[in-house]
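> here is the input, now give the coordinates:
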Amino acid sequence: MSDHLNKRRAGILLHITSLPGAGQCGDLGEEAYNFIRFLHDAGISVWQTLPLGIPHGDGSPYQCMSAHAGNPALISIEWLENKGWLQRTGRAEVSYEGYGLVISNLVRKAFQGFKELATGTEQEDFVSFCSEKAYWLDEFALFYALHKKFGGRSWNHWPEYLKQREPKAIREARKRLSETIEIIKFEQYVFYNQWQELKLFAEQHDVLLFGDIPIFVSYDSADVWANRQAFKLDEEGEMQVVAGVPPDYFSATGQRWGNPHYDWDYLLSTNFRWWRERIKTQDELFDILRIDHFRGLESAWEIPASEDTAINGQWIAAPGHALLKAIKAEYPSLSLVAEDLGVITEEVEALRDDFSLPGMKILQFAFDGGADNPYLPHNCTQNSVVYTGTHDNDTTLGWFNALNDDEKHRVYEYLGFTQTQMPFTLIGTAFASVANLAIVPMQDVLCLGSKFRMNTPGTIEGNWRWRFEWDQLTEEHAGRLKHLVELFGRRCE
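I've put the predicted structure just below:
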């Protein structure tokens, strides 16, 4: 167990896009700093976010164009203005879908200002950034430039010579698109600088940043286009099998994610270089990392690409032990958390426990079945992370209100018929547990109902857009949160 995870702590789950602000989504500007101040004042020492990558049209941060690149829509334009690289201008109201393009156009203008006005040290810093990140940045910048050129079409629908990465075509594309490529690299330079400044501020306020690594990557990504041999694709670059999960609590037909599966034999032959590079990037951004769908490192659900649902798939073994051993050898102090939800076997539990990784305990799942339910507080372990719910759950208030009277009675019977109202009843239960880390979605702190949930698994409309406003956070909410942190010994400075 890492130093970060061996103390009693409390955390809040809130994605960057959910921060308040004037733009169409939250960003890395002043409101992010205000949120860290709020966490510090409440004694909360962990801020968990969702993945920071560039999503596709549905907005899901779990289907991104790169395992490394940051989402330009999260860039603070005020930061660029304060640097003097961008003239202060009013920004037009645009749709959520078009917001990323507006930001990119402003960054493009800022790049011109950077070239004209940045100090010599700043210019050198940009060159150093491009050199240090070249292991992923070069291919990503070319991919993203081509993606824009071809109107957002997936790389398998590009001209054959680019789809198949013919060397001459790649060289010519780099030359022809050199200006766009340079701007894309600058965009990432800005993102990473803003993030590192925020991370330093969080450190100064005793707040750890907790990130999320989707186990799979999007098919339409720089990773798959540039590292095709690392994935199960045919000679034409098409997927024959796709990732997902079988029918479970969330969906009767399972979830067909559509991601490509890894060619583990190839990855093993390289001592998992692609994975180790991926971890390197995230380790620089975060203090703690969650591996989403951890069970896929032991075995993953393979679905024929021709199937419309996830029902007709099969479990295929993965060399998770060898992978985690390679990661641990290179990053011995890395703080990892295993998202061990869903269909979990003894083999998955053994893999988690062999590396002493904390698993997840979701209190909304605790009250089905009997006293042996693994999510009930009395079954939690110290080396685990307890949640009231996650970004995939309903809000706790929404979940509780949807229960029938018998189910509500069982919940309150277990909790001792407390007079505290939901969702703070469950927040208190999470904080009181023996688990070292207790995480609460911001919606629960604000006592919000179902219409404010972040994501509904199995659906593609209306997700990932929830944002909070400071006026939703009453003094009572903040006071109760701080009281529970101190009552259950979770203030960690």
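
> hey, let's count contacts and neighbours off CA atoms from now on
Will do.

> how about the strands in the stretch 301-450 of the chain?
Using DSSP state E, counting those that start in this stretch, the strands of the stretch 301-450 of the chain run over residues 314-317, 336-338, 359-362, 384-387, 437-441.

> quick one: buried residues of the fourth one?
When burial is assessed from 16 or more other C-alpha atoms under 10 Å, strand 384-387 yields the following buried residues: Ser384, Val385, Val386, Tyr387.

> packing partners of it?
Using 3 or more C-alpha pairs under 8 Å, 6 or more residues apart in numbering; DSSP states H and E, the elements in contact with strand 384-387 are strand 359-362, strand 437-441.

> now the last one
Under the contact definition 3+ C-alpha pairs under 8 Å, 6+ apart, strand 437-441 sits against strand 9-13, strand 384-387, helix 424-432.

> chain center to that strand: distance?
In terms of C-alpha atoms, centre = their mean, to the nearest Å, the centre of strand 437-441 is set 15 Å apart from its chain centre.

> so what touches that strand?
Outside strand 437-441, the residues that touch it by C-alpha atoms under 8 Å, 6 or more residues apart in numbering are 5, 7-14, 384-391, 395, 427, 430-431.

> at 7 Å what do you get?
Applying C-alpha atoms under 7 Å, 6 or more residues apart in numbering, the contact partners of strand 437-441 are 5, 8-14, 384-390, 427, 430-431.

> quick one more, to check against the first:
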Amino acid sequence: MLNRRGCGVLLHPTSLPGPGGIGSLGVHGRRFVDLLCDMGMSYWQVLPLTPPACGNSPYSAFSAFAGNPLLIDLERVAEEGDLGSADQGEGYPEGYVDFGAVILRKTELLRRAGEAFLARGDAGRTAEFREFCANTPWLEDYALFMALKHRFQGKVWNHWPEGLARITPRARRQQGEWLRHDMQLQSYLQWQCARQWQELRRYANRRGIAIIGDIPIFVAYDSADVWGERGLFLLDREGDPTVVAGVPPDYFSATGQLWGNPLYDWEAMERDGYEWWIRRFRASLELFDIVRVDHFRGFEAAWQVPAGATTARGGRWVKGPGELLFDRLRDVLGELPVIAEDLGVITPEVLTLRDRYRFPGMKILQFAFDADLDDRDLPHNHVPHGVVFTGTHDNDTTRGWCESRSAAELEEMAAYLGTAGDDCPGDLMRAALMSVANTAILPLQDILGLDSGARMNIPGTPWGNWEWRFTWEMIPEGLAASLRSRLERYGRGRHGGNDHGT
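Okay, here's the model as predicted:
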């Protein structure tokens, strides 16, 4: 896996251009794949495709398995006859997603489409829909969860009536009968999302582009996963978390990051052979060619913070399942095409776990020049079996990062890289392409030379993130040819066909 030199672009589908105020999985996605091909890229890296909950974050979702209905291409839905037209409204801003307006308008159009599909009963498409429902094991629980959530005006599940918050098999059957229509609408959205994504993925694969997806280690408390399988999480009798996830003080925050996700009961998971994780990895590998496992170090030990704490300072490291989990996954699923997000507080034990399975780790160039010269992110410490980034979705854009550096810091970086220092963003991109790491990933914002206004996420800030979009007008003429030439110069050109080294 990732055993040849290549390059990819990091861009979440919500950041694609197109009508309706948010990127979708239709023609603009295919056009982006074409752009990647013209650039000579081998990979498209995306963030989690799950339905965002708190703060519109793809890392806080209503399900670890479901797709985000906001990504559905309404033009395709209209072509199939489920919408009278693909009119998605006017007045959306360019350059960012107004989630409030998009959710309001698009949810209504998707509901109409689902109603029309269910009412028409087209034999061929109905058969395809039923086959999807029958062969998607997580769907029934998710559809019931979302139907109940709609019934109770979006309240978190622990504020539902007791008999539904602590759902029993009998209550599941009963609610499934009463809410059958709403559950079918939710299932329709998941069917459309899945089939459109798979069409886009197949298009990318045919053009030689492999998709790198993302598995967040933790799930949201307000999710079908915690609601439906409470016994797998560290909750009290009332269903509230006893401890929550976070990280200690780090590069991003002096008080640490208090994520608030419930933590796993690893002993309970071990007793059933880590079945939930097997299902989760299997589902992800059906969506992506390669998966980046977010916060990989949490499988060795996770930072547990007492529930109710206001910062992450008072947490402690608690051992995770380590090789017990990954041995089990490998036994069932075979060799795992995984990139380990090994950032943050990394111990020898974490590196041993990563290397036991030959998972490539990550190097972030922005981190390299904020640390001592023996830092592992500096280019002279890179290894071929690794993935180098200028920055990730959590970093500032490289231009924004450069503009925030002092003159002394920029001078030191230029001295290390052996450049004149008059093009900091270009120097960092060149360093990534020159790295001995087999795989280089560049955020599209860095390729376009955009400043901090195009940043995707600021960790520790709950609002105003995940909104950036590009427009086709931002792509200058000659960009693809220029980038292709640079990739070829550094041995990262395409190898032909669909050979992405996996």
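
> quick check: TM-score for this pair?
The TM-score (TM-score structural alignment, normalised by the length of the first structure) is 0.96; 489 aligned residues with a C-alpha RMSD of 1.5 Å.

> the lengthiest helix in the second structure: average distance to aligned residues in the first structure?
Assignment by DSSP state H gives helix 180-206 as the longest helix of the second structure. After superposition onto the first structure, helix 180-206 of the second structure sits on average 0.5 Å from its aligned residues (mean C-alpha distance after the TM-score superposition for the first structure).

> after that helix, which helix or strand is next?
The helix or strand immediately downstream of helix 180-206 of the second structure is strand 210-215, counting by DSSP states H and E.

> out of the helices and strands packed on strand 437-441 of the first structure, flag the one nearest Asp368 of the first structure.
Closest to Asp368 of the first structure of those, according to C-alpha to C-alpha: helix 424-432, at 15.3 Å.

> could you give the angle of the closest one to strand 437-441?
Counting by axes from the mean of the first three to the mean of the last three C-alpha atoms, to 10 degrees, helix 424-432 of the first structure lies at 160 degrees to strand 437-441.

> okay, the helices and strands packed on strand 384-387 of the first structure, which one's buried deepest?
Highest mean neighbour count of those: strand 437-441, a mean of 26 (counted as mean count of other C-alpha atoms under 10 Å).

> including distance to Trp274 of the first structure, could the helices and strands packed on strand 437-441 of the first structure go into a markdown table?
Below are these laid out as a markdown table (distance: least, C-alpha to C-alpha, whole Å):
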| stretch | distance to Trp274 of the first structure |
| --- | --- |
| strand 9-13 | 28 |
| strand 384-387 | 28 |
| helix 424-432 | 36 |
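
> among the ones you listed, which comes closest to Asn227 of the first structure?
Of all these, it is strand 9-13 that lies closest to Asn227 of the first structure, at 32.4 Å by C-alpha to C-alpha.

> only the buried residues of the helix or strand just after the closest one, if you could.
Counting by DSSP H and E, the element after strand 9-13 of the first structure in chain order, helix or strand, is helix 30-42. Using 16+ other C-alpha under 10 Å as the test for burial, helix 30-42 of the first structure gives Glu30, Glu31, Ala32, Tyr33, Phe35, Ile36, Arg37, Leu39, His40, Ala42.

> any idea how far Thr281 of the first structure is from Cys25 of the first structure?
Cys25 of the first structure sits 24 Å away from Thr281 of the first structure, going by C-alpha to C-alpha, to the nearest Å.

> neighbour count winner among the two?
Cys25 (19 against 15; other C-alpha atoms under 10 Å).

> quick one: map the more buried one onto the second structure.
Alignment note (TM-score structural alignment): Cys25 of the first structure maps to Ile22 of the second structure.

> so that match is in contact with His12, correct?
No: contact criterion C-alpha atoms under 7 Å: Ile22 of the second structure and His12 do not qualify, at 10.8 Å.

> re earlier: identify the residue range in the first structure corresponding to the longest helix of the second structure.
With TM-score structural alignment as the criterion, helix 180-206 of the second structure aligns to 178-204.

> report the buried residues of that stretch.
Of the residues in stretch 178-204 of the first structure, 180-192, 194-195, 198-199, 202 count as buried by neighbour count, 16+ other C-alpha under 10 Å.

> can you check stretch 129-147 of the first structure too?
129-130, 136-147.

> got it, and stretch 400-414 of the first structure?
Buried residues in stretch 400-414 of the first structure (16+ other C-alpha under 10 Å): Phe400, Val411.

> where in the second structure does it fall?
Matched against the second structure by TM-score structural alignment, stretch 400-414 of the first structure falls on residues 402-416.

> now do stretch 288-296 of the first structure
Aligned by TM-score structural alignment, stretch 288-296 of the first structure falls on residues 290-298 of the second structure.

> residue boundaries of the helices in the stretch 151-300 of the second structure?
Here the stretch 151-300 of the second structure has its helices, by DSSP state H, counting those that start in this stretch, at 162-165, 169-178, 180-206, 224-228, 266-271, 275-287.
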